[in-house]
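**Q** fold the following, please.
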Amino acid sequence: MNTSAVFEKARAENRAALIGYLPAGYPSVAGGIDALKAMVDAGVDVVEIGLPYSDPLMDGPVIQAAVDAALRAGTDTTHVLRTVEAVAETGTPALVMSYWNPIDRYGTERFARDLASAGGAGAITPDLLPDDSDEWLPAARAHDLDTVFLIAPSSTDERIALTAEACRGFVYAASTMGVTGTRDQVGDAAAGLVARARTVTQTPLAVGLGVSNGDQAAQIASFADGVIVGSAFVRCMLEADSPAEGARAAGKLAADLAAGVRRR
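**A** Got it, this is the predicted structure:
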């Protein structure tokens, strides 16, 4: 099933889609795969797999801690693609979340080709603007990959329209300005951002940054097509006494969030 089909299915079920993130290679490549599979089994509809990078501008301290550990263990793009392949084999769309520099270093066409060969659905590129995507967009289109870009409350209407036009799969709406991380409350600006975006696109809109529990997921699901959760899943892994316990905790959180997106 591709990403668009997931959103269509969720819409037919009168709910939002649940999108879950973990960086590849933490606590190990195999341990990360086990956790992602537990999340899928518990109700995550789409998986984001982080490509560890040494200069993660948008990542808060929780994700940075896991990414740093993955890098120290030698995680590279080949391990990310192995993780994509393992998730894709479950029938769940797997997108790579990556800053542009690692993709550029790997080779844009090569990355698109290898991601598609691994069964990947596409990529989310948080620091890449559609205006600067002359290399990425043609390569992604040639391999039928989703291209997901970010909009934020500070985005102008013109910028939202331009970004949505370049997106395939869904538009990533950042609920607040700043780095990733769980928050006690999800910013009110998210609903306004989604409302503005709906005036210029029919592409599904998924909201992320700050969601950490089922109640917050239900709040977002009341106005968005998808709910994105990252730091809360990573925290499960960081605080666990063992990789197996981390996978169980991530699965338990996924079940809570999956119930939340159904309470819209």
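**Q** from here on, contacts and neighbour counts on C-alpha atoms
**A** OK.
**Q** just the helices from this protein, written as ranges.
**A** In the chain, the helices defined using DSSP state H lie at 3-12, 29-41, 61-72, 77-88, 100-106, 108-117, 136-142, 157-166, 189-198, 214-221, 231-239, 243-261.
**Q** make a markdown table out of the ones you listed and add mean neighbour count and distance to Ile151.
**A** Compiled in a markdown table, those are given as follows (neighbours: other C-alpha atoms under 10 Å; distance: least, C-alpha to C-alpha, whole Å):
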| stretch | mean neighbour count | distance to Ile151 |
| --- | --- | --- |
| helix 3-12 | 17 | 19 |
| helix 29-41 | 22 | 26 |
| helix 61-72 | 19 | 20 |
| helix 77-88 | 21 | 25 |
| helix 100-106 | 14 | 16 |
| helix 108-117 | 19 | 23 |
| helix 136-142 | 17 | 17 |
| helix 157-166 | 18 | 6 |
| helix 189-198 | 19 | 8 |
| helix 214-221 | 23 | 16 |
| helix 231-239 | 23 | 19 |
| helix 243-261 | 22 | 21 |
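**Q** in this structure, which residue is most central in space?
**A** Glu48 (3.7 Å; C-alpha atoms, centre = their mean).
**Q** in space, what's closest to it - neighbours in sequence excluded?
**A** Tyr21 (4.5 Å; C-alpha to C-alpha, 6 or more residues apart in numbering).
**Q** from Arg263, how far off is the one you found?
**A** 21 Å (C-alpha to C-alpha, to the nearest Å).
**Q** how far is stretch 222-234 from where the chain is centred?
**A** Its chain's C-alpha centre and that of stretch 222-234 lie 8 Å apart, by C-alpha atoms, centre = their mean, to the nearest Å.
**Q** so Ala218 touches Ile228, yeah?
**A** No - assessed by C-alpha atoms under 8 Å, Ala218 is found out of contact with Ile228, at 11.8 Å.
**Q** now do the contacts for Gly178.
**A** By C-alpha atoms under 8 Å, 6 or more residues apart in numbering, the contact list for Gly178 reads Met58.
**Q** Val200 and Arg159: what is the separation?
**A** Val200 sits 11 Å away from Arg159, going by C-alpha to C-alpha.
**Q** ditto for Val67
**A** Distance check for Val67 against Arg159: by C-alpha to C-alpha, it reads 30 Å.
**Q** structure for this one too, so we can compare:
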Amino acid sequence: MTTRLRRRLEQLESERRGMLMGFLPAGFPDPAAFTAAARAGFDAGLDALEVSMPGPAPALDGPLIQQAAERASQHLSGIPAALELAAASRSLPDDTIVALAYASTLDGVDPDDFFDALAAADIDAYLLPQHPMAEQLALGERAQARGIEPVIFLYLEEDLPALAASAIERPVIYLQSASLRTGGQFIPEKAQERLRELGEALGGKQYFVCVGFGVRGADEVELLMDAGAHGAIIGTRLVRAAEDGPEAITALVDEVAPALVGRRRAADAGSGSATEHRAAR
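**A** Predicted coordinates for the structure are as follows:
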């Protein structure tokens, strides 16, 4: 079984275009506004939406996302309700949603129960940013056996050998940039260095990599595309836009879309546009 996320990444690779992934806490600013924001993003050309489950955001998230997570949690009773809302917020059936669960969210929850909830809600990708690499990889193998896509969160250089040796074929990787918190400073040189380290460590092993933390707009996305990333993740700015309304979401995606063609710039420079990005859906 091929997941929505993998299908999207493979389609974008064939087009030599990058993936734009956004982030929102499930139910923020409220369930109706969340649905409107998600659909506006997908309609504008957002390739995937990372949706956090109810619960407090950890220190790795900046103050804006922490506040948004707290507000969102007031509207939802738990993981199943959040997954149901996320799934119902798709614009098209194949729109890609990645369920994010913090360590505190899954405290006391059996992984198989979490996978059951994902399957029941028709969400086929997830991210566990606080779990140690060994746990992410072990759970990822179990998830893939059930047709669910693990997104492997990578920050520590020391985790690269384990990732390289993993049995997960062509893993989808969320690479944390140099910033220690979402919404922090984006350091181009460090992001490029981390992408190089990843490529060198994995050698001939194929992978998809999307970069997040500190990614705000077209400038950062263009740099990441030129550096070989398969995608970019915008969180803090998308959360702020969601509170401003669907029009702000659309404007943000339209602004960033032209930068996604950086993966094919050498072959056909200047051919991308926001209109083309939407049409590719």
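**Q** please state their TM-score.
**A** Once superposed, chain against chain, the TM-score is 0.87 (TM-score structural alignment, normalised by the length of structure 1); 254 aligned residues with a C-alpha RMSD of 2.2 Å.
**Q** tell me the counterpart of the residue nearest to the centre of structure 1 in structure 2.
**A** When structure 2 is aligned by TM-score structural alignment, Glu48 of structure 1 is paired with Glu50.
**Q** circling back to that earlier point, got the contact list for the residue mapped onto the residue nearest to Glu48 of structure 1 from structure 2?
**A** Using TM-score structural alignment, the partner of Tyr21 of structure 1 in structure 2 is Phe23. Listed by C-alpha under 8 Å, 6+ apart, the contact partners of Phe23 of structure 2 are 49-52, 233-236, 238-239.
**Q** now with 10 Å?
**A** 38, 48-52, 65, 97-100, 212, 233-239 (C-alpha atoms under 10 Å, 6 or more residues apart in numbering).
**Q** same thing with Leu18 of structure 1?
**A** If you count contacts by C-alpha under 10 Å, 6+ apart, then Leu18 of structure 1 has 6-7, 10, 40, 43-47, 206, 217, 221, 225-229, 254, 257-262 around it.
**Q** switch to 7 Å and redo it
**A** 44-46, 226-228, 258, 261 (C-alpha atoms under 7 Å, 6 or more residues apart in numbering).
**Q** of these, which stay in contact in structure 2?
**A** Retained in structure 2 (both residues aligned by TM-score structural alignment, their matches' C-alpha atoms under 7 Å) from the contacts of Leu18 of structure 1: 44-46, 226-228.
**Q** who wins for neighbours among the residues you listed?
**A** Gly226 (31 neighbours; other C-alpha atoms under 10 Å).
**Q** and that one, what pairs with it in structure 2?
**A** For Gly226 of structure 1, the residue aligned by TM-score structural alignment is Gly231.
**Q** any idea how far its match is from Leu85 of structure 2?
**A** In terms of C-alpha to C-alpha, Gly231 of structure 2 sits 25 Å off from Leu85 of structure 2.
**Q** try Pro25 of structure 2
**A** 11 Å.
**Q** report the set of residues contacting both of these two.
**A** Contacts common to Pro25 of structure 2 and Leu85, judged by C-alpha under 7 Å, 6+ apart, are absent.
**Q** distance check, the equivalent of Asp127 of structure 1 over in structure 2 against Arg7 of structure 2.
**A** Taking TM-score structural alignment as the criterion, the aligned counterpart of Asp127 of structure 1 in structure 2 is Gln130. Going from Gln130 of structure 2 to Arg7 of structure 2 by C-alpha to C-alpha gives 26 Å.
**Q** what's the answer for Gln144 of structure 2, then?
**A** For Gln144 of structure 2, the distance to Arg7 of structure 2 - C-alpha to C-alpha - is 14 Å.
**Q** ok now do Met97 of structure 1, which residues does it touch?
**A** 48-51, 123-125.
**Q** redo that, cut-off 8 Å
**A** Applying C-alpha under 8 Å, 6+ apart, the residues near Met97 of structure 1 are 48-51, 123-126.
**Q** give the aligned equivalent of it in structure 2.
**A** Aligned partner of Met97 of structure 1 by TM-score structural alignment: Leu100.
**Q** Ala267 of structure 2 versus its match, what's the distance?
**A** 36 Å.
**Q** stretch 159-173 of structure 1 spans what distance, first to last residue?
**A** In stretch 159-173 of structure 1, first residue to last residue: 12 Å (C-alpha to C-alpha).
**Q** can you check stretch 232-251 of structure 2 too?
**A** Separation of the first and last residues of stretch 232-251 of structure 2 by C-alpha to C-alpha is 17 Å.
**Q** and that stretch, how far out from the chain's middle?
**A** Using C-alpha atoms, centre = their mean, the offset of stretch 232-251 of structure 2 from its chain centre is 14 Å.
**Q** ok, and what's touching that stretch?
**A** Against stretch 232-251 of structure 2 from outside (C-alpha under 8 Å, 6+ apart): 18-24, 28-29, 33-34, 36-37, 40-41, 44, 62, 64-65, 68, 182-183, 210-217, 221, 224, 252.
**Q** mind running it again at 6 Å?
**A** With C-alpha atoms under 6 Å, 6 or more residues apart in numbering as the test, stretch 232-251 of structure 2 has contacts from 20-24, 37, 40-41, 44, 183, 210-212, 215.
**Q** Ile168 of structure 2: which of those residues is nearest?
**A** Cys210 (16.8 Å; C-alpha to C-alpha).
**Q** against Val6 of structure 1, how distant is the counterpart of that closest one in structure 1?
**A** In the superposition onto structure 1, Cys210 of structure 2 corresponds to Ala206 when matched by TM-score structural alignment. In this view, Ala206 of structure 1 and Val6 of structure 1 are 12 Å apart by C-alpha to C-alpha.
**Q** what about Ile187 of structure 2, distance to Tyr207 of structure 2?
**A** Ile187 of structure 2 is 23 Å from Tyr207 of structure 2, where distance means C-alpha to C-alpha.
**Q** tell me the secondary structure for the residue nearest to Gly45 of structure 2 when sequence neighbours are not counted?
**A** Closest residue to Gly45 of structure 2 apart from its sequence neighbours, by C-alpha to C-alpha, 6+ apart: Arg278 at 4.7 Å. Following DSSP: H, G, I helix; E, B strand; the rest coil, the label given to Arg278 of structure 2 is helix.
**Q** and the aligned partner of Glu157 of structure 2 in structure 1, how close does it get to Ala16 of structure 1?
**A** Here Glu157 of structure 2 is matched to Ser155 in structure 1, going by TM-score structural alignment. Using C-alpha to C-alpha, Ser155 of structure 1 is found at 23 Å from Ala16 of structure 1.
**Q** between the two, point out the one with more neighbours.
**A** Ala16 (33 against 13).
**Q** isn't that one right up against Ala221?
**A** Yes - Ala16 of structure 1 is within contact range of Ala221, at 5.3 Å (criterion: C-alpha atoms under 6 Å).
**Q** between these two, which contacts overlap?
**A** In contact with both Ala16 of structure 1 and Ala221: Val261, using C-alpha under 6 Å, 6+ apart.
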